[in-house]
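K.L.:
Kindly generate the corresponding structure for this input.
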Amino acid sequence: MSQVLDTPPPAPAATEPAAAASSEDLAALAARHGLSVSGARPSLPRYLRQLWARRHFIGAFATAKLTAQYSQAKLGQVWQVMTPLLNAAVYYFVFGLLMQTSRHVEDYVPFLVTGVFVWTFTQSSLMAGTRAVSGNLGLVRALHFPRAALPVSFCLQQLQQLLFSLAALAVILLAFGVPPAPSWALAVPALVLQFVFNAGASMVLARLGARIPDLSQLMPFLLRTWMYASGVMYSIHHMAGEQSDLPPWVAPLLQANPAAVYIDLMRFALIDSFHADQLPDHVWLLATGWALLAGVGGFIYFWKAEETYGRG
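P.N.:
You can find the predicted model right below:
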């Protein structure tokens, strides 16, 4: 007699409800033990609290970067002041002497040096912000912290460098007969608004730079074009005067340029020959609006991609 061997029936496949139940069990288990997805984006209020909790790290990181910036140079930190001064000297030779723009501006040297120092603050902040994430991937991947700390710390580093430059600027103002005045105190709110604007714009560029590495190569050309439109070396008020040949829409556009707004506010605060009629209308509201638009908008834009930084 032959023996018939029956193969056992196949095991039933797992059904979708069972898989869903398993997922729910895992989610409940994670919630019971206080576990969460690693690197998940926190809520905006919680993100703000995390950033504030790391304010000491931000300050220390900015100071360390500033100290190390010129550590290999023999003159060391003197270059913090020398670099914008040398730029101002070049611009004075080209624009003040060769192109004779100084004829239309009273106290041209203080006017020019103030513009160069204030513009350098914005320019350096945005350049550093572009590589804030992409240039610090080792730190981003090794430590857990709110990534907005990086562009903010780079802006704080540039603010510290500007404060060194302002000490030299005060000497230049006194040397060219510009006396100290109570209006110098207006430099403080102007710098605060400019810092908020720079930090917000840096966060926008940090997110874009994390995805588009070539952006850092394009930024010098964009910033140089922006500088020429910001009245660093010439007076926008004079260029946009009644005898100007510019189209009527150009003058308001130049005067509303955020870089020009912060430069002119600093000139108004520090130079007594720079009068209020050379400022655009409602200049403080304009400066505040730019700071809020860039600061709040840039922060939210950067936060929305928080979980993507350092991946890929």
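K.L.:
For the rest of this, base every contact and every neighbour count on C-alpha atoms.
P.N.:
Will do.
K.L.:
Which parts of the protein are helices?
P.N.:
With helices called from DSSP state H, the chain shows them at 16-32, 44-53, 55-69, 79-91, 108-130, 137-142, 149-175, 187-211, 215-228, 236-239, 250-256, 258-270, 283-303.
K.L.:
list the buried ones in the second one?
P.N.:
What it means is helix 44-53. For helix 44-53, burial by neighbour count (16 or more other Cα atoms under 10 Å) applies to Y47, L51.
K.L.:
likewise stretch 163-176?
P.N.:
L163, S165, L166, L169, A170, I172, L173.
K.L.:
Stretch 96-109 too?
P.N.:
G96, T101, S102, V105, D107, Y108, V109.
K.L.:
Adding distance to Y309, write these out as CSV.
P.N.:
Listed next are the buried residues of stretch 96-109 as CSV, based on distance: Cα to Cα, whole Å:
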residue, distance to Y309
G96, 45
T101, 46
S102, 47
V105, 47
D107, 47
Y108, 45
V109, 44
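K.L.:
hmm, who's touching stretch 285-296?
P.N.:
190, 193-194, 196-201, 256, 258, 261-262 (Cα atoms under 8 Å, 6 or more residues apart in numbering).
K.L.:
Output these as CSV; include the columns neighbour count and distance to F302.
P.N.:
Listed next are the contacts of stretch 285-296 as CSV, based on neighbours: other Cα atoms under 10 Å; distance: Cα to Cα, whole Å:
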residue, neighbour count, distance to F302
A190, 20, 24
L193, 20, 19
Q194, 26, 19
V196, 22, 14
F197, 27, 14
N198, 32, 14
A199, 29, 11
G200, 31, 9
A201, 26, 10
A256, 18, 25
P258, 20, 20
V261, 24, 25
Y262, 27, 24
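K.L.:
so what's L279 closest to, chain neighbours aside?
P.N.:
D264 (6.7 Å; Cα to Cα, 6 or more residues apart in numbering).
K.L.:
Distance check, the one you found against M239.
P.N.:
14 Å (Cα to Cα, to the nearest Å).
K.L.:
Next, the structure of the following sequence, for comparison with the previous one:
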Amino acid sequence: MSQPESAVADAQAGGRSGQEPLSKLAKRYGLRRAIARPRFPAYLRQLWERRHFIMTYATSRNVSKYSSSALGQLWQVLTPMLNAAIYFLMFGLILGGAKGIENYPAFLLTGMFVFTYTQRSVTAGAKSISSNLSLIRALHFPRASLPLAYTIQELQQLAISMGVLVVIVMITGEWPTWFWLMIPVVLLMQTMFNVGASLVMARVGSTMRDMNQLLPFIMRTWLYASGVFFSIQDKIVEVVGMPQWVANAMYANPAASYIEFMRDILIRDHEPPVWVWVSCVFWAVFALAFGFWYFWRAEERYGRG
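P.N.:
As a prediction, this is how the structure comes out:
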């Protein structure tokens, strides 16, 4: 009789006689729960071992996402540009949001492209567990692979969008400087934040089914609070007349921080507060560390119910 069969037989006999608990039998024969949560370092190691699966899954989703549309991958560039055109008409021209802002087209497009990256990563992460229950129940793998793959998918789409953004910014009169070499650094920090936020929302979305209905309203509020189509300093302090600490709090918003940092790199005359880069570093490190820990804590519960 094999060891597992012997363990089962002993467990049945022990259950009938009441002599030895099942937990002790499992420990004696080296058995463990199939979905037991590994230790955090081991969990990260398992994720690294599955990096090829994560990349392949993200790439395949990216290719298939627009395969049925006539314009295909162009939609990942057209969507933020169309949104930017609407906001330029409404807020820049009709409501006068462009007043006092140098190179408003570059200002607006940079905000839209950067914010859209975070928005789509968080939204996709919130659905990553609930949309893949069949995969989770069929295969054993670190569940964090799914929100990670969704964020990488959005990063792949951003690479094309950033190429278009750089061309548009140059057309509006901005020319490359040495500061443009910082673009990958900003995107790396934003990606770290997006991964952490996606992991948090993946856990929340796996249990709170109504989150997908609330997210559009949350994202719209976040959009308005991030200074995408207006200058936080000019509108909040100088026009509205609110205290400076309100503007500082809005700048500390992670989405606003990455937008302002990217604008500072791409637009010569744009000068956000000097501490914005500190906010970018803080949110990148904190969100990534907390996101992995928070998601890992519920590893055993994903796919149940």
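K.L.:
circling back to that earlier point, closest one to A181 of structure 1 among the helices of structure 1?
P.N.:
helix 258-270 (7.7 Å; Cα to Cα).
K.L.:
what two of the contacts of stretch 285-296 of structure 1 are the furthest from one another?
P.N.:
Top of the distance list for these (Cα to Cα): A199 and A256, 19.1 Å.
K.L.:
mind listing what M90 of structure 2 touches?
P.N.:
Per Cα under 8 Å, 6+ apart, neighbours of M90 of structure 2: none.
K.L.:
Give the aligned equivalent of it in structure 1.
P.N.:
Aligned counterpart of M90 of structure 2 in structure 1: V94 (TM-score structural alignment).
K.L.:
ok, L215 of structure 2 - how many residues close by?
P.N.:
For L215 of structure 2, the neighbour count with other Cα atoms under 10 Å is 17.
K.L.:
ok, back up a step: more neighbours: which of D264 and M239 of structure 1?
P.N.:
Higher neighbour count among D264 of structure 1 and M239: D264, with 30 against 16, using other Cα under 10 Å.
K.L.:
What residue in structure 2 is paired with that one?
P.N.:
Match for D264 of structure 1 (TM-score structural alignment): E260.
K.L.:
so its match makes contact with V274?
P.N.:
No: contact criterion Cα atoms under 8 Å: E260 of structure 2 and V274 do not qualify, at 10.3 Å.
K.L.:
Look up how far V261 of structure 1 lies from D281 of structure 1.
P.N.:
Applying Cα to Cα to D281 of structure 1 and V261 of structure 1 gives a distance of 11 Å.
K.L.:
what does T151 of structure 2 align to in structure 1?
P.N.:
Using TM-score structural alignment, T151 of structure 2 pairs with C155 in structure 1.
K.L.:
Hmm, its match is touching V196, no?
P.N.:
No: if you go by Cα under 8 Å, C155 of structure 1 and V196 don't touch, sitting 9.0 Å apart.
K.L.:
if you line the two up, which stretch of structure 2 does stretch 105-120 of structure 1 fall on?
P.N.:
Under TM-score structural alignment, the match for stretch 105-120 of structure 1 is residues 101-116.
K.L.:
centroid residue for structure 2?
P.N.:
N194 (2.8 Å; Cα atoms, centre = their mean).
K.L.:
Provide a list of residues in contact with the residue mapped onto that one from structure 1.
P.N.:
The equivalent of N194 of structure 2 in structure 1 is N198 (alignment by TM-score structural alignment). With contact taken as Cα under 8 Å, 6+ apart, N198 of structure 1 is in contact with T122, S125, L126, C155, A294, G295.
K.L.:
any idea how far N257 of structure 1 is from the nearest residue to P258 of structure 1 once chain neighbours are set aside?
P.N.:
Once flanking residues are discounted, P258 of structure 1 sits nearest to W290: 6.5 Å by Cα to Cα, 6+ apart. In this view, W290 of structure 1 and N257 of structure 1 are 9 Å apart by Cα to Cα.
K.L.:
and what of E16 of structure 1?
P.N.:
E16 of structure 1 is 59 Å from N257 of structure 1, by Cα to Cα.
K.L.:
what's the answer for L169 of structure 1, then?
P.N.:
24 Å.
K.L.:
neighbour-wise, which of E16 and N257 of structure 1 wins?
P.N.:
Of the pair E16 of structure 1 and N257, N257 is the one with more neighbours under other Cα under 10 Å, namely 17 against 9.
K.L.:
Check the burial of the alignment partner in structure 1 of L25 of structure 2 by counting its neighbours.
P.N.:
Counting by TM-score structural alignment, L25 of structure 2 lines up with L26 in structure 1. By the other Cα under 10 Å criterion, the neighbourhood of L26 of structure 1 contains 12 residues.
K.L.:
and what of Q161 of structure 1?
P.N.:
21.
K.L.:
For it, which non-adjacent residue is spatially closest?
P.N.:
Q161 of structure 1 sits nearest to Q80 (Cα to Cα, 6+ apart), 6.2 Å away.
K.L.:
The one you found and W303 of structure 1, how far apart?
P.N.:
32 Å.
K.L.:
Could you do Q100 of structure 1 as well?
P.N.:
47 Å.
K.L.:
Provide the aligned range in structure 2 for stretch 221-233 of structure 1.
P.N.:
Using TM-score structural alignment, the partner range for stretch 221-233 of structure 1 is residues 217-229.
K.L.:
so what corresponds to S130 of structure 2 in structure 1?
P.N.:
With TM-score structural alignment as the criterion, S130 of structure 2 matches S134.
K.L.:
Check M182 of structure 2 too.
P.N.:
Using TM-score structural alignment, M182 of structure 2 pairs with L186 in structure 1.
K.L.:
Next up, the contacts around its match.
P.N.:
L186 of structure 1 neighbours (Cα under 8 Å, 6+ apart): M266, A269.
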